[in-house]
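[1] This is a predicted model, with the sequence first.
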Amino acid sequence: MDSSPPTLPGLPGFDLHSPQRQLIEWQMAHADLDALIDQASALASKQDDLSLRRMKKRRLALRDQIALLQARLLPKEPA
């Protein structure tokens, strides 16, 4: 049985569970939320205010997660 992590076809060495993959998924989710928030803001009504605020909070949380992961993935610069 093969115990190696799953990879994308045509991209050898690109682990589907790697931090780089997670970063891409979070960036895509952030972009999706950005588009949804833009649409919801254009059609804003008082009833949608709560869901709009929740989407914005989720977008901010994703942005923070992305920043932390990027900082972890970037090589440290020598002093």
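    Arrived safely. Numbers count the residues shown, from 1 in each chain.

[2] use CA for all of it now, contacts and neighbours both
    Noted.

[3] Okay, strands next: where are they in the protein?
    7-8, 11-15 (DSSP state E).

[4] Rebuild those strands as CSV, extending it with distance to residue 65 and mean neighbour count.
    Shown next, in CSV, are the strands of the chain (distance: least, CA to CA, whole Å; neighbours: other CA atoms under 10 Å):
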stretch, distance to residue 65, mean neighbour count
strand 7-8, 23, 12
strand 11-15, 20, 12
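
[5] And these: which comes nearest residue 43?
    strand 7-8 (38.9 Å; CA to CA).

[6] then this one, side by side with the first:
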Amino acid sequence: MSLSSHLTELKKKHDHLSMEVEQAQRSPSTDGLEIAEMKKQKLKLKEEIERLSSDVAVA
């Protein structure tokens, strides 16, 4: 898998997770810890995307 396709996949996962977080926040039955965990995953994806994007810019 090329770096650009890997970045694209990470961005798709990040966007999907964003939608899941939004839906979970609208649902009163969703556990706050579950939302917090999804937000952590989302942040990790964002950091990985930024790291790889800076690697591409340098290369």
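    It's in. Bear in mind that the values here come from a model prediction, so they are computed numbers and not experimental data.

[7] For the strands of the first structure, could you give me a markdown table that also reports distance to residue 62 of the first structure?
    Output for those, formatted as a markdown table (distance: least, CA to CA, whole Å):
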| stretch | distance to residue 62 of the first structure |
| --- | --- |
| strand 7-8 | 24 |
| strand 11-15 | 21 |
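
[8] Residue 51 of the first structure maps to what in the second structure?
    Aligning on TM-score structural alignment places residue 51 of the first structure opposite residue 34 in the second structure.

[9] what's the spacing between the spatially most central residue of the first structure and residue 68 of the first structure?
    Closest to where the C-alpha atoms of the first structure average out (CA atoms, centre = their mean) is residue 26, at 1.1 Å. In this view, residue 26 of the first structure and residue 68 of the first structure are 12 Å apart by CA to CA, to the nearest Å.

[10] The biggest helix by length in the second structure: average distance to aligned residues in the first structure?
    Criterion DSSP state H: the longest helix present in the second structure is helix 32-58. Here helix 32-58 of the second structure, set against the first structure after superposition, deviates by a mean of 0.5 Å using mean CA distance after the TM-score superposition for the first structure.

[11] List the buried residues for that helix?
    Of all the residues in helix 32-58 of the second structure, those buried under the rule 16 or more other CA atoms under 10 Å are 35, 38-39, 42, 45-46, 49, 52.
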